[in-house]
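A.B. asks: here is my input, please return the structure:
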Amino acid sequence: MTKLWGGRFTKTAAEWVDAFGASIPFDQELVFEDIEGSKAHARMLGTCGILTEEETNKILQGLQSIQKKVEKGEVEFSIALEDIHMNIEKLLIDEIGPIGGKLHTARSRNDQVATDMHLYLKKKVKMIIEAIEEMQQALLHQAEQHVETIMPGYTHLQRAQPISFAHHLMAYFWMLERDKGRLKDSLKRIDYSPLGAGALAGTTFPIDRSFTAAELGFTNIYENSMDAVSDRDFIVEFLSHASLLMMHLSRLAEEFILWSSQEYHFIELDDTFATGSSIMPQKKNPDMAELIRGKTGRVYGHLFSLLTVLKGLPLAYNKDMQEDKEGMFDTVATVTGCLKIFTGMIVTMKVNHMNMEQATKQDFSNATELADYLASKGIPFRKAHELVGKLVLLCLQKGCYLTDLTLAEFQKASPLIDEDIYNILSPYEAVKRRNSDGGTGFQQVRKQIEKAKKLLHPNL
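C.D. replies: A predicted model of the protein is given here:
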């Protein structure tokens, strides 16, 4: 097949060379963005008098016809035509004749593909933000049900202090809120139109770049044509934000994996989000959570890959930049899928609140309560810390917990300890009393839940 750009060539590439250089196997993902950009470009050419009204209408009708055929699955793309742009242009020429070749006036594939990716990412980032909000809503719903569900809080994966299960879940709500904020902010950089920048130097035709920007819903145009076609910062930024988001999902996935194990048995995942073993009939594996944890590395890889591709490129466009798309497409699909799966896991999980509460009664996570109690009696906290440490040692030697000690044993350590210590050491009371701003106290947890609800539903 003769290339649309092949006028100065005397040889054609072998099929395997064409296949190596072609991007159509993956950039066909941009087909509707490419058609949308082409429609805007055609309307601009007509408005500026570069195309006649008849030519403009014919091109727009041809593009609309191609779009309908693509939607019906009636179009096969050709590797020989390299990419989505040349495939659409060839389809247009076949549809309406040589006039279709006028569509490429005053533009290059360089500004065309950049425009396609801006359009694509603008749409997909908004979809991901919506998916994040659905997961936040699921976390919020579970948190509302479990404000007074007590569980062990951990540091270094060792039991540290009792906390509200809702408080733990809400920590991830706020992580996702920051992820959402970063993605929303990135839309400012995505919202730029490169269309009309040409290959790198602009064009001699009297085009109106602001017209096409407005037609495509962009707020801004790139001020420098070389920057317009070579900028992939907006994709790097998206991949960076996606990596942070996946890191947060991976951390929660790890907790779900631990909590659903027999050793913890704090939650049970719905059968929909678990699998069995081919050899061990009793197994219920948290495979979906494990996959999310594993797919995090995949997204990280796409970020590092694009940074590496771009790090030594001179201006303006280079064929290396063809490698910017697959990672972007895969990240969008991966992040969207992980958010949907996680939302389902959260909504359907069973919380074993009795097991959580029981776990707080079989450890020393209430030791800080005793230290705070002594400090409130006037003992310097460092001294109180030492006294409590010795009481914990006594318990370890006796094979019991702090609440099992007699009042006489407490008072031997410090006569300031009174009978109210048993209420103070209650895990429920320990959680309830932590009412500093942002703390795990029930009042504070309800306060952050209300604030979170207003963020998700500002009009309620």
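
A.B. asks: going by C-alpha atoms from here, please, whenever you check contacts or count neighbours.
C.D. replies: OK.

A.B. asks: ok, Met170 - contacts?
C.D. replies: 139-140, 143, 449 (Cα atoms under 8 Å, 6 or more residues apart in numbering).

A.B. asks: wait, I meant Ile207
C.D. replies: 44-45, 48, 106, 196.

A.B. asks: narrow those to those that are buried.
C.D. replies: 44-45, 106, 196 (16 or more other Cα atoms under 10 Å).

A.B. asks: ok, of these, which one's closest to Ile221?
C.D. replies: Gly196 (9.3 Å; Cα to Cα).

A.B. asks: list the contacts of the closest one.
C.D. replies: Contacts of Gly196 (Cα under 8 Å, 6+ apart): 106-107, 111, 202-203, 207-209.

A.B. asks: and for comparison, fold this next one:
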Amino acid sequence: MTESGSKKLWGGRFAEGTAASVETFTASIQYDSRLYKYDIAGSKAHAAMLADQGILSSSELEAIVTGLTEIGREIDAGSFEFKPELEDIHMNIEKELVDRIGPAGAKLHSARSRNDQVALDFKMYLREQCSRIIELLDGVNRAFVTLAREYLGHIMPGYTHMQRAQPVQIAHHMLAYYEMFTRDKSRMVDCRKRMNLSPLGCAALAGTGLPIDREQVAEALDFDGVTANSMDTAGDRDFAIEFTSN
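C.D. replies: Predicted coordinates:
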């Protein structure tokens, strides 16, 4: 058994630590480490809002932003050591921040839960992936339009049931794919629009009693607005299912 289990956020009731093999098996850091830049961006925006609300002092905000920036640079450079016993990207960054700047790092998590934090990171990651796919689809469609113009008036056989059926223009064939990918783009645009509401501020389940400004954080992170229901938000992953179905 390891000794780290009793120090976990959820480990207070356990007499012994978690077996190392179980920690390795259940840790998500090998997957969610890719969320680091969104986690850091979200934390910076959250910290700025906490400072505006008087929950953090200006010196605490400066220390947090500086610490997060340094951690981000180390992850970019590949010199940051991720620890499986800390389970996920959120705790890896938070623990390192607290180790570097002290109690101010722990105050960063005021009015926030890992539940709304991971939803934020996941949405920001998929939002960027949507934008990237939309850009790629635009490039593919430009290529099909170019080919259609180049071969305008040229004829090719059209097939049904793997048999030559009717003569068609090559341009007509190319623009069929243009229409297909245009629909794909439309689906991705709609998917991005639906997911682009900030979950931060919903906390673990039912929000927080601390004074916060959800709209400020949403605007800072380029969201169109905030989610309406904290219970829905805490468990919502249908935006990810919609993304994969597209």
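
A.B. asks: take the contacts of Met170 of the first structure and map them onto the second structure. Which survive?
C.D. replies: Of those, the ones still in contact in the second structure (both residues aligned by TM-score structural alignment, their matches' Cα atoms under 8 Å) are 139-140, 143.

A.B. asks: pull the distance from the top helix by length along the second structure to the chain's centre.
C.D. replies: Longest helix in the second structure, counting residues (DSSP state H): helix 114-150. Distance of helix 114-150 of the second structure from its chain centroid, counting by Cα atoms, centre = their mean, to the nearest Å, is 14 Å.

A.B. asks: how much does that helix stray from the first structure?
C.D. replies: Compared with the first structure after fitting, helix 114-150 of the second structure deviates on average by 0.8 Å (mean Cα distance after the TM-score superposition for the first structure).

A.B. asks: which part of the first structure matches the helix or strand following that helix?
C.D. replies: Later in the chain than helix 114-150 of the second structure, the nearest helix or strand by DSSP states H and E is strand 155-160. Strand 155-160 of the second structure corresponds to residues 150-155 in the first structure, going by TM-score structural alignment.

A.B. asks: any idea how far the matching stretch is from the chain center?
C.D. replies: 27 Å.

A.B. asks: stretch 106-126 of the second structure too?
C.D. replies: 10 Å.

A.B. asks: in the first structure, what stretch matches it?
C.D. replies: Taking TM-score structural alignment, stretch 106-126 of the second structure hits residues 101-121 over in the first structure.

A.B. asks: which residues are in contact with that stretch?
C.D. replies: Contacts for stretch 101-121 of the first structure (Cα under 8 Å, 6+ apart): 30, 33-34, 37-38, 41-42, 51, 59, 85, 89, 92-93, 190-200, 203-205, 207, 216, 228-229, 235, 317.

A.B. asks: may I see the buried residues of it?
C.D. replies: 102-121.

A.B. asks: next: stretch 341-351 of the first structure.
C.D. replies: Those would be 341-349, 351, for stretch 341-351 of the first structure by 16+ other Cα under 10 Å.

A.B. asks: picking that back up, please convert the kept ones among the contacts of Met170 of the first structure to a markdown table, extending it with distance to His302 of the first structure.
C.D. replies: Listed next are those as a markdown table, based on distance: Cα to Cα, whole Å:
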| residue | distance to His302 of the first structure |
| --- | --- |
| Leu139 | 28 |
| Leu140 | 31 |
| Ala143 | 34 |
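
A.B. asks: and which of those is nearest to Lys383 of the first structure?
C.D. replies: Nearest to Lys383 of the first structure among these, with distances taken as Cα to Cα, is Ala143, at 37.1 Å.

A.B. asks: how far away is that closest one from Gln443 of the first structure?
C.D. replies: Going from Ala143 of the first structure to Gln443 of the first structure by Cα to Cα, to the nearest Å gives 13 Å.

A.B. asks: more crowded one of these two?
C.D. replies: The neighbour comparison of Ala143 of the first structure against Gln443 (other Cα atoms under 10 Å) goes to Ala143, with 23 against 19.

A.B. asks: excluding chain neighbours, what is closest to Asp34 of the first structure?
C.D. replies: Distances taken as Cα to Cα, 6 or more residues apart in numbering put Asp116 closest to Asp34 of the first structure, at 5.5 Å, once the chain neighbours are dropped.

A.B. asks: what ranges does the first structure have for its strands?
C.D. replies: 150-155, 158-164, 192-193, 220-221, 267-268, 350-351 (DSSP state E).
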